[in-house]
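[1] Build the 3D model from these lines:
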Amino acid sequence: MDPLQFIISILLFLILFFGIGFILNMLLKTTWLPGLILYPIVVLLIVSEVPLGAYFTAPGQSLAHLGEQLTSLLMVDYVILSAGFIGALLSGLSIQMLRARGYRMF
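    This is a model prediction of the structure:
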């Protein structure tokens, strides 16, 4: 992967998940929903080729396939996905900080 493309991918995932998490935190009035629940589902959809419903109908096979897919990722992929997770966590921290300082959102 080109180094410039790698840096842009990191920034894109960080900003994308920060923005989505911030908006969801404001609308749903939660703090950690995007980071703890929604982000793993998004990563599951990005990494796995198995439909989401298969995790409920055939969990053993689906989780085995997910494990294979996760182990086949490159370090670059892990760094990019980690940047998205950091963005989701930063959105929760920023909402928490804004609420502590008296800002009311929606």
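[2] only C-alpha atoms for contact and neighbour calcs from this point on.
    Will do.
[3] what about the residue nearest the centre of the chain, which helix or strand?
    In the chain, the residue lying closest to the centroid (Cα atoms, centre = their mean) is residue 39, at 3.0 Å. Using DSSP states H and E, the element containing residue 39 is helix 39-47.
[4] What's the first helix or strand after that helix?
    With DSSP H and E, the next secondary element past helix 39-47 is helix 54-57.
[5] The structure of the following sequence is requested for comparison with the preceding one:
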Amino acid sequence: MYLAQLIVAIPLLFVLFFGIGFILNMILKTTWLPLAIFLAVVIYVGKDVTQIFTVVNMVLFFSGLAGTVGGIWTIKTLRAKGYKMF
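    A predicted model of the protein is given here:
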């Protein structure tokens, strides 16, 4: 993977998983479900991958994880301040 692709992929994955986690929290009203789904997908995809995890793969994993946790944290903060999501 080229450096330019990595620089674009990190914020892209963060925003993607932030949005997915935020929407799942609003619709299903379960706070930690997006994190469980994210980890289940990573484990499912990870066991099919025959190559060794590289630093690039781990950086992309943690950017997606940070987006998921960021979405969870945002929903929890909004609910604590009195906003009702759907």
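[6] TM-score for these two?
    Once superposed, the chains reach a TM-score of 0.90 (TM-score structural alignment, normalised by the length of structure 2), with 86 aligned residues with a Cα RMSD of 1.6 Å.
[7] close enough to count as contact, the residue nearest to the centre of structure 1 and residue 87?
    No: with contacts defined as Cα atoms under 8 Å, residue 39 of structure 1 does not count as touching residue 87, sitting 10.0 Å away.
[8] how much does the helix holding residue 39 of structure 1 stray from structure 2?
    Here the mean offset of helix 39-47 of structure 1 against structure 2 after fitting is 1.8 Å, by mean Cα distance after the TM-score superposition for structure 1.
[9] Tell me how far the counterpart of residue 14 of structure 2 in structure 1 lies from residue 85 of structure 1.
    Applying TM-score structural alignment, one finds that residue 14 of structure 2 aligns to residue 14 in structure 1. Distance, residue 14 of structure 1 to residue 85 of structure 1, by Cα to Cα, to the nearest Å: 7 Å.
[10] Buried ones in the helix or strand in which residue 68 of structure 1 is found, by neighbour count?
    If you go by DSSP H and E, residue 68 of structure 1 is part of helix 59-71. For helix 59-71 of structure 1, the neighbour count (16 or more other Cα atoms under 10 Å) marks 62, 66 as buried.
[11] Which secondary structure elements does the next helix or strand after that helix sit against?
    Once helix 59-71 of structure 1 ends, the next helix or strand along the chain (criterion: DSSP H and E) is helix 75-100. On a contact count with 3 or more Cα pairs under 8 Å, 6 or more residues apart in numbering; DSSP states H and E, helix 75-100 of structure 1 meets helix 3-28, helix 39-47.
[12] Cheers, nothing more for now.
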